[in-house]
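Peer 1: Next one to model:
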Amino acid sequence: METMVFINLPVADLERSKAFYEALGYTINPMFSDDTAACVVVSDTIFVMVLTLPKFAEFTDKTIADAETIEVINSLSAPSKDEVHRIVDAAVAAGGTEDRPEMDLGSMYQRSFTDPDGHRWEYVWMDEQAMQDGPPVE
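Peer 2: This next block holds a predicted model:
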C-alpha cells in the first residue's frame, strides 16, 4: 500500500471550506464527513480533512494558530504549468487569495494562495527531465 497523506486543517466555516475545495475540482468523501469534518479527496493518496475548530481542538492540547500566523506551507505538484494556473485561478475565484508572486525558474514554476481560513498552498510544476539532468554545467 502506498503511503497516504492526510492534512488536517481547522476551519471557521465547514460549508464554506467544502465549497472552496470543490471549486478547485476536488471531491468530498461523504463516508468520512459529518457536520464537524469533511474529507476532501485531492488524489488517491492525498486527503485534506477540514475540521471545525471544536473538532480540531479534540486532537491537540496546543493553541490553534490563527490566520495571522503560519506553521506549515502545503505544497502539491501539478502535471503542467496550465494546471498550476487552473488551480490557483480557481482558488482565487472561490474566495482564496493569491499571496505571493509567481516564481518561474525555467525548470520549475510555482504559484501560491491562501484558502478562506488563511492556510497556505503552493502548486508547483517541475520539468522532470531538467530535474533528472541537474543544473547546467558551465
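
Peer 1: Every contact and neighbour count from this point should use C-alpha atoms.
Peer 2: Noted.

Peer 1: Helices along this protein, start to end?
Peer 2: 14-23, 53-57, 81-93, 128-133 (DSSP state H).

Peer 1: Can you verify my assumption that residue 24 contacts residue 87?
Peer 2: Yes: Residue 24 is within contact range of residue 87, at 5.8 Å (criterion: C-alpha atoms under 8 Å).

Peer 1: neighbour count winner among these two?
Peer 2: residue 87 (21 against 18; other C-alpha atoms under 10 Å).

Peer 1: Proceed likewise with the subsequent sequence, for comparison:
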Amino acid sequence: MSTMIFVNLPVKDLDASKAFWTKLGYAFNAQFSDENAASMVISDTIVAMLLTEARFKDFTHKAVADTATTTEVLLCLSAESRGAVDELVDGAVGAGATEPRAAQDHGFMYGRAFEDLDGHTWEIMWMDPAAVQGDGVTHGVS
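Peer 2: Have a look, this model is predicted:
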C-alpha cells in the first residue's frame, strides 16, 4: 500500500469551505465527514481533512494559527500542465480565494498560488517531465 497523507486544516465555516472546494471539482468522502469535519479527496493518496476550529483544537494544545498574520504551512500540489495550473488557480480566485503573489515561471517549471477562504496557502505547480528525468537524485525515503 502506498503511503498516504492526511492534511488536517482548521476552517471557520465548514459549509463555506466545502462549497468552495466543490466549485473547484473536489469531492468529499461522506464516510469520514460530519458536521465538524469534511474529508476532501485530492487523490488516491492525498486527503485534506477540513475541521471546524473547535474540532481541530481537539488534536493540539497550541493555538490555531491566525492565517491573516502568520503562515502555518505551504501546501503544494502538482498539475498536469501549465494550463491546468492556471485553470485551478483562476477557478479558486473566482470562487473567493486570493492570489498572494505573481506566477513563477522558470521555463521548465511554472507555478501559481492561492489562499483559500481560511487563508491556507495552496501552491499549484507544473514541471516539465523531461527536465526531471535522469537527474541522478534519489527521491523519497529508503
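
Peer 1: related to what we said a few turns ago, now the helices of structure 1 in JSON lines, with distance to residue 3 of structure 1?
Peer 2: Listed next are the helices of structure 1 as JSON lines, based on distance: least, C-alpha to C-alpha, whole Å:
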{"stretch": "helix 14-23", "distance to residue 3 of structure 1": "22"}
{"stretch": "helix 53-57", "distance to residue 3 of structure 1": "23"}
{"stretch": "helix 81-93", "distance to residue 3 of structure 1": "24"}
{"stretch": "helix 128-133", "distance to residue 3 of structure 1": "22"}
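
Peer 1: which one is the residue at minimal distance from the centre of structure 1 nearest to, not counting chain neighbours?
Peer 2: Nearest to the geometric centre of structure 1 sits residue 121, at 4.4 Å (C-alpha atoms, centre = their mean). Among residues not flanking residue 121 of structure 1 along the chain, residue 74 sits closest, at 4.8 Å (C-alpha to C-alpha, 6 or more residues apart in numbering).

Peer 1: swap in residue 8 of structure 1?
Peer 2: Computed as C-alpha to C-alpha, 6+ apart, the closest residue to residue 8 of structure 1 that is not its neighbour in sequence is residue 49, at 4.6 Å.

Peer 1: Alright, calling it a day.
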